[in-house]
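J.: how does the following fold in three dimensions:
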Amino acid sequence: MHILYIHQYFRKPEQGGALRSYYLGKALVNAGHTVVLLTAHNGLKYYQENVDGIEVHYLPVAYDNHFNFIKRIWSFLSFTIRSIKLAFRLKNIQLCYATSTPLTIGLVALALKKFKNIPFYFEVRDLWPAAPIQLGYIRNIWAQRWLYAFEHYLYRQAEKVIGLSPGIVARIEPYKPASAIYLLPNMADCDYYNPGSPTRNSFNDLFYICYIGALGRANRVAFLLEIAHACQQHGLKQVKFIIVGTGAEATTLQNIAANLNLENITWAGPLNREQVREYLALAHATYTSFDTHPILETNSPNKFFDSLAAGKLTIVNTKGWLQQLVETHKCGFYANPEKPREFVEQLTSYLEHPPLLLQAQQNARMLAEEQFSRQKISRKFVQLFPLEPLNPILE
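T.: Below you'll find the model as predicted:
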């Protein structure tokens, strides 16, 4: 089948970041499909390259985590318009696979369906518009209603809808038959990440907690700084925090850390994939951080699954399915972000009992291998695509 894959934030392994689309696109190619992918880059010119069998078209549409909301919307709309123009020139497309965010990606898929009779699958990585509405970015009631109506219309028009978490799937269910909804979480790359952490034999041995991800409003990494402060106040000098990433809140967070006189924080900045692996190898635990808005409990953050693959004590500050995963499989714990002292109490058990820590780390790796390995997720993904096209080539 000739598949058009649309993802504004496509990344290659050497770039790091979220590699879901790279691995899923490659799995389609390996299964015998032809994959053409539209994405964006921060350069000034359009260009095209072959990425391990995927024909990738790069549109010159700038985007950065430091952009304010208006700049982000402009970037989304620019990419949508350019993608529609390019998609309409492509030949032999039989199916479109559109992955959000942003929700505007769906406009490209809808245009192809309405004007060229090309069916589409729609992948929901984050729930839009619920997320920006709950975060306070979209306050106009009429804009909210229109966006919700558009979201639901996309679900109904898609042949299949893929959600990355049980919470996302639950939000899709009222608008789509269950037979057309699929749960396909992010993946744990158990080949790339080797399990293992520096050995701890006593309470006072160094203990590293790593945060890897965006430093944005939705992540609210200030929670982690409050935890670092609580550890410092309770004399846990052996506990060190490493923050990897960048974003709009980076300067604010560093100012908070300075005001709290935190001596247990290392700011690593943005790193490539290999560097991230090196930092994870040094860590004993990871911390997944989100703000307290209920919609963020549905997230499927790729760094959470990297933590599982690397065999780390996996700490989450959000309820929902991530909490259920770490508690059910005993590979980490939920830490109430508004009660940093409770975090200290929970962590102390692992500091005092190295075998307990080791068991949790082993459980994390086991969970990655059994439920979220890249190979298993890729196989399930490829099975969504029939051997025969949904419609004949019309060109």
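
J.: make it CA atoms for all contacts and neighbour counts henceforth
T.: Will do.

J.: could you pull out the helices in the protein for me?
T.: 20-30, 69-89, 105-116, 130-134, 141-157, 166-172, 222-233, 250-259, 273-282, 302-309, 321-328, 340-352, 354-371, 374-382 (DSSP state H).

J.: how many residues are close by the closest residue to Tyr137 other than its chain neighbours?
T.: Among residues not flanking Tyr137 along the chain, Phe69 sits closest, at 7.1 Å (CA to CA, 6 or more residues apart in numbering). Using other CA atoms under 10 Å, Phe69 is surrounded by 12 other residues.

J.: same check, this time on Phe150
T.: Counted by other CA under 10 Å, the residues lying close to Phe150 total 17.

J.: one more: the one 5 residues further on?
T.: Counted with other CA under 10 Å, residues neighbouring Tyr155 total 25.

J.: from what I can see it touches Lys176, true?
T.: Yes: look at Tyr155 against Lys176 with CA atoms under 8 Å: they come within range, at 6.5 Å.

J.: state the distance from the residue nearest to Tyr137 to Glu49.
T.: 31 Å (CA to CA, to the nearest Å).

J.: same check on Glu151?
T.: From Glu151 across to Glu49, the span is 32 Å (CA to CA).

J.: same question for Asn140.
T.: To Glu49, Asn140 is 41 Å away according to CA to CA.

J.: equivalent analysis for Val161, please.
T.: Distance, Val161 to Glu49, by CA to CA: 28 Å.

J.: so for the two, which residue has more residues nearby?
T.: When Val161 and Glu49 are compared for neighbours, Val161 comes out ahead with 28 against 11, by other CA under 10 Å.

J.: give the contact list for the more buried one.
T.: The contact partners of Val161, by CA atoms under 8 Å, 6 or more residues apart in numbering, come to 121-124, 155, 180-182.

J.: could I get those as a markdown table with distance to Ala31?
T.: A markdown table is the format used below for those (distance: CA to CA, whole Å):
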| residue | distance to Ala31 |
| --- | --- |
| Tyr121 | 18 |
| Phe122 | 20 |
| Glu123 | 20 |
| Val124 | 23 |
| Tyr155 | 26 |
| Ala180 | 22 |
| Ile181 | 22 |
| Tyr182 | 20 |
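
J.: another for comparison:
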Amino acid sequence: MQIVVFYQYFSTPNGRWSTRFYHLAKHWTKRGHQVTVVTSVYDKSDLDELLGTHRRKRGWVRHLEVEGIRLVVLAIPISNRQSFSRRIASFLCYALLSCWFALRLPADLVIASSGPITVGLPALVARLVRRRRLVFECRDLWPEGAIALGALRNPLLTVPAFGLARACYRAASLVVTLSRDMADHLRGRFAVDRLAVVPNGVDLQAFADSESPAPAPSWLGDRQVLLYTGNLGPTNGSALIETCARRLEELGETRFLLVLLGEGPARASLQRLAEDLDTLVVLGPRPKREVVFWLRRALAALVPLADAPILATSSPNKLFEALAAGVPVIQTTDGWIAELLADHRCGYTVPPQDPDAVIEALRRLADDPEARRAAGRRARTLAREQFDLEKLADRYLASLHEAYGS
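T.: Reported below is the predicted structural model:
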């Protein structure tokens, strides 16, 4: 098949962002399919670096090939640091320019990966004008998530966003979600019945490296690490991170150290806080290989999200990376992740505004090393059995074949 993917956030493992479509596309290419990804320049990806070494780096449209994956890169910058209006403008620019490629690129099947929901525009053009099969992927529930978190309130935006979402679900031969809870939401609200669940996964090979890990930095000493990786902001539980660091300091629990690898709107305030506390270090964004380095040294991984029911449907990459590294998880949602950790006994679910519960979980892990190691082994087994990207890519591909033949 010739597969065209509309996805704004493409990155390879050298970037600081999800590599979902890098791994999927690479795997499908090995299976004999031609994959073209139409993307933009996200500041956490490594596309700027790739474009800088490519002779065709000028202009609005740039063409690359990465490990057999064809990239059409639209020179539209995307950043979490942009204002809301600027991000909306970036989304719309990408969607409108992508419509040209929806009309021109050879394709048997088109995948649109949302959010933002505006990626549905070129997908609908490919479906309605060129009659190509459409697979619509929900990585996040748009616009429901943005509305629940207060980022999208204006009816002039919410009404057309819901209209676009409905149109995409109806036009799609298949809707792919990243969690069971997302699928249940779409069945209930939009009566979507052509569904497949393909969660985020992890490249197990990145965690199977047998090389001896580099020594830990001298400033770490013998302290035990609670690791957070990813975006630093209110949606991602920055308030809980702050209160945990303060509470550890108040309790004199200096055997624990909160280490943050990430970027986002809360980074500056957390950096200032770290200057006053001995329980917090903010290292900023790091490429995947350094994330692996720190996961191997962590007592536990923190996966917090804001106290909003819609976020219980999420499928955060940091969860699967922690499992693959054999690191117990401390997380805050009341949904499929909570059930997963409880069923496989590889982590704790705590209230999203309760730092004492986080600290109690840390103490249990630190005070019972054998139980912690057993939880880590179960986590690694879970990652291998359910979240291996190679297996997930084949599952996804089987669903694409079914959609193409329907």
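
J.: looking at the helices of structure 1, which is closest to Ile295 of structure 1?
T.: Ile295 of structure 1 lies closest to helix 130-134 among the helices of structure 1, at 6.0 Å (CA to CA).

J.: from the chain's centroid, how far away is the closest one?
T.: Centroid separation between helix 130-134 of structure 1 and its chain, computed with CA atoms, centre = their mean, to the nearest Å, is 17 Å.

J.: matching residues in structure 2 for that helix?
T.: With TM-score structural alignment applied, helix 130-134 of structure 1 matches the range 144-148 in structure 2.

J.: go on, stretch 368-383 of structure 1?
T.: The aligned range for stretch 368-383 of structure 1 is 383-398, by TM-score structural alignment.

J.: and for stretch 291-306 of structure 1?
T.: For stretch 291-306 of structure 1, the aligned range in structure 2 is residues 306-321, judged by TM-score structural alignment.

J.: buried residues, the matching stretch. List them.
T.: 306-307, 310-321 (16 or more other CA atoms under 10 Å).

J.: how close does the residue mapped onto Ser238 of structure 2 from structure 1 sit to Leu296 of structure 1?
T.: Aligned counterpart of Ser238 of structure 2 in structure 1: Val221 (TM-score structural alignment). Taking CA to CA as the measure, Val221 of structure 1 falls 14 Å from Leu296 of structure 1.

J.: overlap of the contact sets of the two?
T.: Common neighbours of Val221 of structure 1 and Leu296 (CA under 8 Å, 6+ apart) are Phe290.

J.: compared with structure 2, how much does stretch 80-89 of structure 1 deviate?
T.: After superposition onto structure 2, stretch 80-89 of structure 1 sits on average 1.5 Å from its aligned residues (mean CA distance after the TM-score superposition for structure 1).

J.: who touches that stretch?
T.: For stretch 80-89 of structure 1, contacts defined as CA under 8 Å, 6+ apart pick out 38, 59, 104-105, 107-108, 111-112.

J.: for these, which one is nearest Cys331 of structure 1?
T.: The closest of these, once distances to Cys331 of structure 1 are taken by CA to CA, is Ile105, at 35.7 Å.

J.: ok, that closest one touching Thr99?
T.: Yes: judged on CA under 8 Å, Ile105 of structure 1 makes contact with Thr99 at a distance of 6.9 Å.

J.: quick one: stretch 171-187 of structure 2 aligns where in structure 1?
T.: The aligned range for stretch 171-187 of structure 2 is 157-173, by TM-score structural alignment.

J.: likewise for stretch 125-134 of structure 2?
T.: Residue span in structure 1 matched to stretch 125-134 of structure 2, by TM-score structural alignment: 111-120.

J.: what about Gly52 of structure 2, distance to Ser18 of structure 2?
T.: 21 Å.

J.: which of the two has more residues huddled nearby?
T.: Neighbour comparison, Gly52 of structure 2 and Ser18: the larger count goes to Ser18, with 23 against 11 (by other CA under 10 Å).

J.: wait, isn't that one in contact with Asn317?
T.: Yes: between Ser18 of structure 2 and Asn317 a contact is recorded at 6.9 Å, counting by CA under 8 Å.

J.: okay, now Ala222 of structure 2: neighbour count?
T.: Careful, residue 222 of structure 2 is Asp and not Ala. When neighbours are counted by other CA under 10 Å, Asp222 of structure 2 comes out with 10.

J.: tell me who's in contact with it.
T.: Arg255.

J.: how close does the equivalent of Glu263 of structure 1 over in structure 2 get to Ala102 of structure 2?
T.: Alignment note (TM-score structural alignment): Glu263 of structure 1 maps to Asp278 of structure 2. Distance, Asp278 of structure 2 to Ala102 of structure 2, by CA to CA: 53 Å.

J.: neighbour-wise, which of the two wins?
T.: Taking neighbours as other CA under 10 Å, Asp278 of structure 2 and Ala102 compare with Ala102 leading, 25 against 19.

J.: what residue of structure 1 takes the place of that one?
T.: Match for Ala102 of structure 2 (TM-score structural alignment): Ala87.

J.: who's in contact with Ile265 of structure 1?
T.: Ile265 of structure 1 neighbours (CA under 8 Å, 6+ apart): 228, 240-243, 257.

J.: circling back: need the residues touching each of Ile105 and Thr99 of structure 1.
T.: Shared contacts of Ile105 of structure 1 and Thr99, counting by CA under 8 Å, 6+ apart, come down to 6-7.
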